[in-house]
Each structure stands twice: as structure tokens, then as C-alpha cells.
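S.K.: the sequence isn't on hand, but the structure is:
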């Protein structure tokens, strides 16, 4: 009698065949795709564009933020910030690391404009490439801080909607916070620093509003305590929506009145101002009045004929 041979394949001491093997492989694949920084999906390729806006030299701050988010989603951020170190050569991990490292380099180069991408083509690691880009475009914070502060102090709503105005202002605030983050503090003065930061933003938002929002601006300024800038934005936006509804209602009302007036104007009128539909006189009668004659209709004297004789008598 032949002995049964166990042909099951094991991985790390686990049985990968038989009942539950498919579920085990599925769980392992899910782990690799969600927790392994060396994992590359079948859709990942060197020509991918991770961000929609390319680095041009003047937008380093927004570009780097977008790239960090995209790399973080793919668990590859450690390749540019140094958390995933290069393994020793000759090991299996080194081959995996090299493959993913070149993939990240390709993604970064694809997100740089063609005019400046050639200057970084010969970098060997993703971290080296990232550091060189930061050194060239991210270190000149002085002029950039000046420009952001100047834009914040001069920005106004103008003819824009409240949402568009607030979005522009919010983006400048975020860029300024990225360049000058508030240092973490666990002492009692931390709340005072945050309150002062919120107060400055509230004043900047209110100062840039159009003059048509003077009433709601005055109401916000007398609130005790002062609301946050997000709360103030919500109040101003509510006033804007109410004005839009009121304007739309008035326009609809004016259009209805104009339409009714046009309909009345299209009715035919006589010279004396009376409506033709209410006129009981015939066209013959009007002609007679204009000629100064009066028409008398009578039958034939003998009554033998249906002929009608017309006699004209001068007035």
C-alpha cells in the first residue's frame, strides 16, 4: 500500500494548501498591499503622474505637499524622508529596495517640468533627489514669506463670491503655516497663542469683505466672545445666500409684471382709445361717421323684394 505524500507548500511554517489556504493567501496579499512599503501594485509603472500640477520652481510649497500626500498613500514616503534606509548590497531586500527606489525616482521626475527635470536625472536615490529639489527651490523662505504676507494684507473680496474670496485667503494661511508652523507647546500659554492666531485670521477675513457686508461685519465684531474665522465665514455666507434668493425673487416678479404689460399692449385699440373687441359699430358705420353721412336701411315699399334700399341723408 502506497503511503500518502504530503505535497502541501508551506510559507513561514504555514500550510498554504488545503482548507483555508485561499483565505490565507488573500489575507497575506492584503497585508502586502496595505502594509509593505516594497509592494508595487500591477498598475504602478514609471510613467505615472502622482500629482496634477508639475513643479515649475515657483510652486515648490504646494508641489511638495501634494507629492508627500501621494507618496504617503502608496506607503513610499519613507523613501524620500530617510525612514526606509538602503539595505546591504547582495541581499534580497536590497533588490526589492532598488526596484521601488527607482520607481519613486521616476514618479518624482515625472512631476517636474521638463525644463528643470534634466538637472536631477543622475541622482541615485529618491532621498537624494528630494533633498536636492528642496535645497534648490525650498530654502528661499524669506522672499516667499514676504510675498505671502503681502498678499494676505492686500487681498480683498472685490466682485468675487464669499466662497472664492475665503478660499484664496485660506490657501495663503495654509502656505504661511507650512513655512512658519506654530511650535508645539504643552504649557499654559499654548491656548493663548492659538487664540491670538485665530484672532488675526478673523480680522484679516473681515477687513477684506466688501462694503455690502457692513451690517454682518458689525454684528460679528460685537459678539462676545469673538467667533472663529470659520464661524464668521458661515455667517457671512448665510447673508450672501439670502441676498441671492431675494434678488432672484425680485427678478422673477419684475419679469412677470413686464410680461403682463406686454400682453395688454398687444390688444388692438381704436383711435378713441376703446378696445376693438368692445366696439359694437361696424366698419361701415365708422366710415359713415368719418364721411358725415347717415345710412338708413329700409325695405322695398311694396315688400315684394328682399332688396335693401340705402338712403343717405346729410346731417
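M.R.: Noted; the coordinates are in hand. Note that the structure is predicted; figures quoted are calculated from it, not measured. Numbers count the residues shown, from 1 in each chain.

S.K.: when you work out contacts or count neighbours from here on, use the C-alpha atoms and nothing else.
M.R.: Will do.

S.K.: where do the strands sit along the stretch 151-300 of the chain?
M.R.: With DSSP state E, counting those that start in this stretch as the criterion, the stretch 151-300 of the chain has strands at 293-299.

S.K.: got the residue ranges for the helices in it?
M.R.: Here the stretch 151-300 of the chain has its helices, by DSSP state H, counting those that start in this stretch, at 162-179, 190-207, 214-221, 229-265, 283-291.

S.K.: so can I have CSV of these showing distance to residue 137 and mean neighbour count?
M.R.: Formatted as CSV, the helices of the stretch 151-300 of the chain follow (distance: least, CA to CA, whole Å; neighbours: other CA atoms under 10 Å):
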stretch, distance to residue 137, mean neighbour count
helix 162-179, 13, 16
helix 190-207, 28, 15
helix 214-221, 40, 14
helix 229-265, 32, 13
helix 283-291, 91, 11
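
S.K.: which one of the ones you listed lies closest to residue 109?
M.R.: With CA to CA as the criterion, residue 109 lies closest to helix 162-179 of the helices of the stretch 151-300 of the chain, at 23.4 Å.

S.K.: re the thing from before, what would the helices of the stretch 151-300 of the chain look like in CSV with distance to residue 155?
M.R.: Output for the helices of the stretch 151-300 of the chain, formatted as CSV (distance: least, CA to CA, whole Å):
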stretch, distance to residue 155
helix 162-179, 7
helix 190-207, 9
helix 214-221, 17
helix 229-265, 16
helix 283-291, 73
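
S.K.: ok, and here's another one to check against it:
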């Protein structure tokens, strides 16, 4: 990624010249693609679509800063994560999809939330991950929280 960090630290703003601006956008897209290819697919799936690589990078850094259990209790992790998801849900664009598509999308998002919650937990809760993730019907995030505490 030689000489591309300027797209992350904004030391090379978009040029006014149309031809140069087009080339700048191509490089910016390349940087976003590289960032997306360098992180885990489950992290990429949770990122909002962004055209600005700097914002994308900051979003990832903030996500990892906020989503490390460290010494936090399970309750603190659950509440922090729920708060972040609520913020994200409120900011998302709403689509007028058919009911069955909306239901499938909701189920997919709930599974993603449950998976992320389980993956954030430290080694003390390692035994819960396979037990819960291999269930035929994945319980709700609230139910998973109750099972763990």
C-alpha cells in the first residue's frame, strides 16, 4: 500500500482538476478495497458503506476500541454492544421491501449480532460459543445473554 496512507490521513485532498479527481477516486477505491480485504469478513459485513477510506478506517478503529471485552463484565459488554447496534439501526436507511425479505434480513442481522457478541467475549466464555452457534435455531441475543450469565 505504498504511498496510499495519504487517503487515510487526508494529507492528499481530492484535486479540483477533473482528470486528476477521477484518478484520485480510483486510488481511494483501491484503498477501501485493500482495507476491506485485510480485515475479517465478519467485520467488513458490519461496516456501513462508505466512500471515504479515512472514515472507513476510523470506523474500524472505533469498532475495535469499543468492542474489546477486556475487564468488562458480560453485562457491560452486552449493554455497550446493544447501544451501538441501536445507534446503527437508527442511522440506517429504511427500505420498503416485501415482508418476507424484511424478515429474512432481520434474521440475518440477529444472527450476525449474536455471533459478534459471542466472538467478543474473552477466553473464560469460550465454551459457550460452539454450544450456542451450533444450535439448530439460534436464540435471540437477549436469550444468549441470559444463558451466559
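M.R.: Nice, I can see it. This one's a predicted model, so the numbers in the text were calculated from it and none came from an experiment.

S.K.: if we can go back for a sec, out of the helices of the stretch 151-300 of structure 1, nearest to residue 28 of structure 1?
M.R.: Closest to residue 28 of structure 1 of the helices of the stretch 151-300 of structure 1, according to CA to CA: helix 162-179, at 38.0 Å.

S.K.: and the closest one, how far from structure 2 on average?
M.R.: Compared with structure 2 after fitting, helix 162-179 of structure 1 deviates on average by 1.1 Å (mean CA distance after the TM-score superposition for structure 1).

S.K.: where does that helix end up in structure 2?
M.R.: Counting by TM-score structural alignment, helix 162-179 of structure 1 falls onto residues 74-91 of structure 2.

S.K.: give me the residues contacting that stretch.
M.R.: Stretch 74-91 of structure 2 is contacted by residues 67, 69, 117, 121, 145, 149 when judged by CA atoms under 8 Å, 6 or more residues apart in numbering.

S.K.: show me the two of those residues that sit farthest apart.
M.R.: Spatial extent of the contacts of stretch 74-91 of structure 2 (CA to CA) is set by the pair 67 and 149 at 18.5 Å.

S.K.: quickly find the element holding residue 34 of structure 2.
M.R.: In the assignment (DSSP states H and E), residue 34 of structure 2 maps to helix 18-38.

S.K.: Provide the aligned range in structure 2 for the helix or strand hosting residue 79 of structure 1.
M.R.: Using DSSP H and E, residue 79 of structure 1 sits within helix 78-81. Mapping helix 78-81 of structure 1 onto structure 2 (TM-score structural alignment) gives no aligned residues.

S.K.: in that helix, which residues are buried?
M.R.: By 16 or more other CA atoms under 10 Å, the buried positions in helix 78-81 of structure 1 come out as 78-80.

S.K.: let me know the helix or strand that residue 148 of structure 1 is in.
M.R.: Judged by DSSP H and E, residue 148 of structure 1 forms part of helix 141-154.

S.K.: and that helix, what does it pack against?
M.R.: Contacts defined by 3 or more CA pairs under 8 Å, 6 or more residues apart in numbering; DSSP states H and E place helix 141-154 of structure 1 against helix 162-179.

S.K.: tell me the angle of the helix it packs on relative to helix 190-207?
M.R.: Angle, helix 162-179 of structure 1 to helix 190-207, by axes from the mean of the first three to the mean of the last three CA atoms, to 10 degrees: 140 degrees.

S.K.: which residue, other than its chain neighbours, is closest to residue 139 of structure 2?
M.R.: Leaving aside its sequence neighbours, residue 139 of structure 2 sits nearest to residue 132 (CA to CA, 6 or more residues apart in numbering; 7.9 Å).

S.K.: now residue 295 of structure 1
M.R.: Closest to residue 295 of structure 1 by CA to CA, 6+ apart is residue 312, at 5.3 Å.

S.K.: tally of neighbours for the one you found?
M.R.: Using other CA atoms under 10 Å, residue 312 of structure 1 has 12 neighbouring residues.

S.K.: cool, residue 209 of structure 1 as well?
M.R.: If you count neighbours by other CA under 10 Å, residue 209 of structure 1 ends up with 21.

S.K.: trace it over to structure 2, please.
M.R.: Alignment note (TM-score structural alignment): residue 209 of structure 1 maps to residue 121 of structure 2.

S.K.: pretty sure its match contacts residue 69?
M.R.: Yes - using CA atoms under 8 Å as the test, residue 121 of structure 2 is close enough to residue 69 to be in contact (5.9 Å).

S.K.: pick the one among the buried residues of helix 78-81 of structure 1 closest to residue 144 of structure 1.
M.R.: Distance to residue 144 of structure 1 across the buried residues of helix 78-81 of structure 1 (CA to CA) is lowest for residue 80, with 23.7 Å.

S.K.: need the contact list for that closest one.
M.R.: When contacts are counted by CA under 8 Å, 6+ apart, residue 80 of structure 1 touches 126-128, 130.

S.K.: distance check, the equivalent of residue 104 of structure 2 over in structure 1 against residue 23 of structure 1.
M.R.: Aligning on TM-score structural alignment places residue 104 of structure 2 opposite residue 192 in structure 1. Plainly put, residue 192 of structure 1 is 54 Å away from residue 23 of structure 1 if you go by CA to CA, to the nearest Å.
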